[in-house]
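S.K.: next one to model:
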Amino acid sequence: MHDDGHVLEFRLPDLGEGLTDAELLSWSVDVGDTVELNQTIAEVETAKAVVALPSPFSGQVVELLARPGDTVPVGAPLIRVRTGRAAPPAAETPGPGENGRTSVLVGYGPEDEGISRRRRPTPTAEPIAAAENPPPVRAEPMTARAAATPAARKLAKELGIDLWYVAGSGPGGAVTVEDVRGAVPVSQPRTLATRADETTAPVPPTVTDQHAGLIRPAAREERTPISGIRKRTAAAMVASARTIPQASAFVAVDFTASMELLDHLRSTASFAGLTLTPLSLVAKAVIAAIAEFPGINTAWDEANQEIITRHYVNLGIAVATERGLLVPNLKEAQSLSLRDLCREIGWLAETARAGSATPVDLRGGTFTITNVGVFGVDTGVPLVNPGEAAILCLGSIRKRPWIFRDELAVRWVTTLGVSFDHRMVDGELGARFLAAVAGLLEDPLTLLSRS
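M.R.: You can find the predicted model right below:
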């Protein structure tokens, strides 16, 4: 914050270790508005998550210093607010803590605060009902991106509601979930001619949106700006392909005993209310195999020319979301039981898809599992995440002909693949690790006996 008399300047704070900038999604306030302490003033998107920015002081908005869509570096000015009081002494301004890191103003605190596991509530689905008094509908579309909460954006996309025509009742006019639920279809189309700077452009043909009753321009092509998570993911994958010498190995696994065990456990009281999936059992097998082959759980330190071996497992689970691929990870996964893994994997996937995964959830992974089987794919060759040594791919689990006890039988079969950084993991280590995971899944009672 910068002192300019009674006008204070709020700069983009440190949103997490390694994050140097963020994209401004929307403002929840405008020039002339009065803001309260900790009121949400804007939403930004980083490579990790969508973050709501609270105001660090109260007063009247004097100037907005960035526009929606801008990429703002950490420390760059965002907004100026007239407080009507003198600026706080320098001692009140957040500064480096005892560990030398700058205090995190927004979000989730220093990294070590997120290491201890939280007791997370089980997500519940809430029925969508029309509001008794629906909010007013804008007669004209906004000239800038509609301010809305992440949950409201997600729900609007699911229902086919155009946020340009929904009046917001949240802080600064932001659209909330309740506003979306109470929105009604509108007949006025939003065409290219709606904008003042495009009044001479021809109006394209229109098509009816069957979900929301809206009329939208038809288009032969669509261009989507690359930003936020997709932009960072692309950069990370390019870096992975260019800088990591990768190799892969595959093995077909008789998954029948694991499927039978899962069926049995689902009927027990211990797993009541939990969604027990093959992924949970695979995660347990991976953790057990890492304990046997710790060389697979390493990192390459280029600056010091060292290999870092981790004696803990932050297990990443790749999750496909509307915003792109996210890889939240389970901190200290080696200490989790199968029941804990089942609950935590479900919770992380739900929060990632809802856009509420925190930077702490998304950084610090040591080994990743990606599950392409949910898309009906038998196998794949995943790229190793920078900062890790290997990634395991779980393919679809299908009934197939299989030689079992010297006879042809129909068994549940899947394919496991592992990609690894050949600087740290040679072919023998990669193959032995993969064989160990396969063996545990073919005889899962042996796996549970290790818990």
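S.K.: every contact and neighbour count from this point should use C-alpha atoms.
M.R.: Fine.
S.K.: any idea how far the helix or strand hosting residue 400 is from the chain center?
M.R.: Per DSSP states H and E: residue 400 is located in strand 398-404. Distance, stretch centre to chain centre, for strand 398-404: 36 Å (CA atoms, centre = their mean, to the nearest Å).
S.K.: contact partners for residue 314?
M.R.: 329-333, 364-367 (CA atoms under 8 Å, 6 or more residues apart in numbering).
S.K.: hmm, I was thinking of residue 244
M.R.: 384, 421-423.
S.K.: could you do residue 251 as well?
M.R.: Contact analysis of residue 251 by CA under 8 Å, 6+ apart lists 415-417, 434-435, 438.
S.K.: likewise residue 246?
M.R.: Residues in contact with residue 246 (CA under 8 Å, 6+ apart) are 383-384, 419-422.
S.K.: tell me which of the residues you listed fall in strands.
M.R.: Counting by DSSP state E, the contacts of residue 246 place 419-421 in strands.
S.K.: and of the residues you listed, the nearest to residue 17?
M.R.: residue 421 (24.0 Å; CA to CA).
S.K.: count the neighbours of that closest one for me.
M.R.: 28 (other CA atoms under 10 Å).
S.K.: one more sequence to fold, the one below, so I can look at both together:
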Amino acid sequence: MTAGSVREFKMPDVGEGLTEAEILKWYVQPGDTVTDGQVVCEVETAKAAVELPIPYDGVVRELHFPEGTTVDVGTSIIAVAVGDAGAAPEPAQAPVEDAAADGEEKKPEGRQPVLVGYGVSTSATRRRPRKGAETGARQAAPAAAAVQAEMNGHGPTAPAAPEPAAPATAGRPLAKPPVRKLAKDLGVDLASVTPTGPDGVITREDVHAAVAGTRAPEPEAAPATEAPAPSPAAAPASYDTARETRVPVKGVRKATAAAMVGSAFTAPHVTEFVTVDVTRTMKLVEELKQDKEFTGLRVNPLLLIAKALLVAIRRNPDINASWDEAAQEIVVKHYVNLGIAAATPRGLIVPNIKDAHAQTLPQLAQSLGELVSTAREGRTSPGAMQGGTVTITNVGVFGVDTGTPILNPGESAILAVGAIKLQPWVHKGKVKPRQVTTLALSFDHRLVDGELGSKVLADVAAILEQPKRLLTWA
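M.R.: From the prediction side, this is the model:
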């Protein structure tokens, strides 16, 4: 690293095999001083929200993307001046000659330096360039274009250097990412749209007006009484903005959708059901809440259900396996990473408790509590969602009796737990009110046959009916 250089921090692969991430929030702005290890932004991958630390000291020179943008892994997202370049703020008017002569400030190849919200701020006190960076970007356009020309091999003295001083609208039309997406969805060429926004920025209304304009010739040929029908700001009939909301499929929801489709059409699912009297289990939950060993821990029916499943897996280890299509092998796991499906504002995620089979009941209670808290805060790490072997999904918390859960990719079984309700039940020859629930076990029929799946489900049910079996079977 040389003195006075500008370092480009690229979007890292914060999870195994991820290809993109969305920038949720920037914690720094151009002109801010950063230190090695300081968190500069929060991004959402297909698996979780992650904070990214910068790996060197310096001064933020530029944020290449605004919040809400999805960026490919390996793409530069922030430029930081390090060494002598980071010792003093960049000049407001004369960085052109310095950059051209020394090659200190370099833009990523192929990027237009005048896109809305992407330009370098000319004011050290301006904290939110997304609202005001357009003006600064347009002022810096000639300088940035000169630097780009040098990077493309024209040299600092090339005669064509003055050409970039042409208006910015002569190049790529100015529009924010959501507007570009809208135009793409509606089949509108932004180059043909007349901008009405500040500094020549194309707005959503401009796109809608362009759509209405392309259909204008037909109404013009009609009688004069039909002229008021078209509305310049109205959306096409296929997209009623007043009564419809479109939500981009990305992040956790995009990954979940792809995984579920892949699982549903790859593994042949079979689901079995059993209705269980869990009255004794509910009594044991209340007793454990009073036990000093569980003070401060999360004790609920899910804890005992999880332990019951772990015991059933120990008695029927072949259920804890996966199907290796490439090798045409069944991989039996001698450990259990127990996944717990969790609903979060970003969508459904399934973090797992590593080596849950080796944990005592108090340890399992602590792990469950930490897993749930972390998921609700949106801080589940990608590593916590990798390597699961078996999953539990508790649909009962929503008042649902049961369901037919879809396997997580790479797993052979998933247990759904229904709502626990007081119902009339035959107990010791008499009809009495009892706490009852329904369990559903889905499994991959390529490696789990009906006998094995039935044994596992029956074992879980037997333990919940007589929870003392946890002591004898464990």
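S.K.: what's the TM-score here?
M.R.: TM-score for the superposed chains, counting by TM-score structural alignment, normalised by the length of the first structure: 0.69, backed by 337 aligned residues with a CA RMSD of 2.8 Å.
S.K.: please indicate which of the contacts of residue 244 of the first structure are buried?
M.R.: Using 16 or more other CA atoms under 10 Å as the burial test, the contacts of residue 244 of the first structure include 384, 421-422 as buried.
S.K.: what secondary structure does the alignment partner in the first structure of residue 249 of the second structure sit in?
M.R.: Aligning on TM-score structural alignment places residue 249 of the second structure opposite residue 226 in the first structure. Under DSSP: H, G, I helix; E, B strand; the rest coil, residue 226 of the first structure falls in the coil class.
S.K.: name the nearest of the contacts of residue 251 of the first structure relative to residue 272 of the first structure.
M.R.: The nearest member of the contacts of residue 251 of the first structure to residue 272 of the first structure, counting by CA to CA, is residue 438 at 27.2 Å.
S.K.: which residues touch the closest one?
M.R.: Shown in contact with residue 438 of the first structure (CA under 8 Å, 6+ apart): 251, 253, 416.
S.K.: how would you label residue 293 of the second structure: helix, strand or coil?
M.R.: Assigned by three-state DSSP, the conformation of residue 293 of the second structure is helix.
S.K.: how about the equivalent of residue 248 of the first structure over in the second structure: what's its closest non-neighbour residue?
M.R.: Under the alignment by TM-score structural alignment, residue 248 of the first structure pairs with residue 271 in the second structure. Closest residue in space to residue 271 of the second structure, ignoring its immediate chain neighbours: residue 442 at 4.1 Å, by CA to CA, 6 or more residues apart in numbering.
S.K.: residue 59 of the second structure - that's part of a strand, no?
M.R.: Yes: secondary structure of residue 59 of the second structure (three-state DSSP): part of a strand.
S.K.: what about stretch 352-369 of the first structure, start to end distance?
M.R.: Separation of the first and last residues of stretch 352-369 of the first structure by CA to CA, to the nearest Å is 15 Å.
S.K.: now list the buried members of the contacts of residue 314 of the first structure.
M.R.: By 16+ other CA under 10 Å, the contacts of residue 314 of the first structure give 329-333, 364-367 as buried.
S.K.: residue contacts, residue 350 of the second structure?
M.R.: Listed by CA under 8 Å, 6+ apart, the contact partners of residue 350 of the second structure are 339-342, 385, 391.
S.K.: for it, give its distance to residue 405 of the second structure.
M.R.: To residue 405 of the second structure, residue 350 of the second structure is 13 Å away according to CA to CA.
S.K.: count of neighbours near residue 193 of the first structure?
M.R.: Number of residues near residue 193 of the first structure (other CA under 10 Å) recorded here: 14.
S.K.: meant to ask about residue 85 of the first structure, not that
M.R.: 12.
S.K.: then residue 269 of the first structure?
M.R.: Other residues within reach of residue 269 of the first structure by the criterion other CA under 10 Å amount to 8.
S.K.: what residue of the second structure takes the place of it?
M.R.: Alignment note: residue 269 of the first structure maps to residue 292 in the second structure; criterion TM-score structural alignment.
S.K.: and residue 338 of the first structure, by the same measure?
M.R.: By TM-score structural alignment, residue 338 of the first structure lines up with residue 361 in the second structure.
S.K.: go on, residue 260 of the first structure?
M.R.: By TM-score structural alignment, residue 260 of the first structure lines up with residue 283 in the second structure.
S.K.: could you do residue 323 of the first structure as well?
M.R.: Under the alignment (TM-score structural alignment), residue 323 of the first structure maps onto residue 346.
S.K.: I'd guessed that match sits against residue 253; true?
M.R.: Yes: if you go by CA atoms under 8 Å, residue 346 of the second structure and residue 253 touch, sitting 7.1 Å apart.
S.K.: how about the alignment partner in the first structure of residue 415 of the second structure: what's its closest non-neighbour residue?
M.R.: Using TM-score structural alignment, the partner of residue 415 of the second structure in the first structure is residue 392. Leaving aside its sequence neighbours, residue 392 of the first structure sits nearest to residue 418 (CA to CA, 6+ apart; 4.4 Å).
S.K.: make sure that neighbour is actually in contact with residue 249.
M.R.: Yes: applying CA under 8 Å as the test, residue 418 of the first structure and residue 249 come out as touching, 5.5 Å apart.
S.K.: between those two, what contacts are shared?
M.R.: Common neighbours of residue 418 of the first structure and residue 249 (CA under 8 Å, 6+ apart) are 430, 434.
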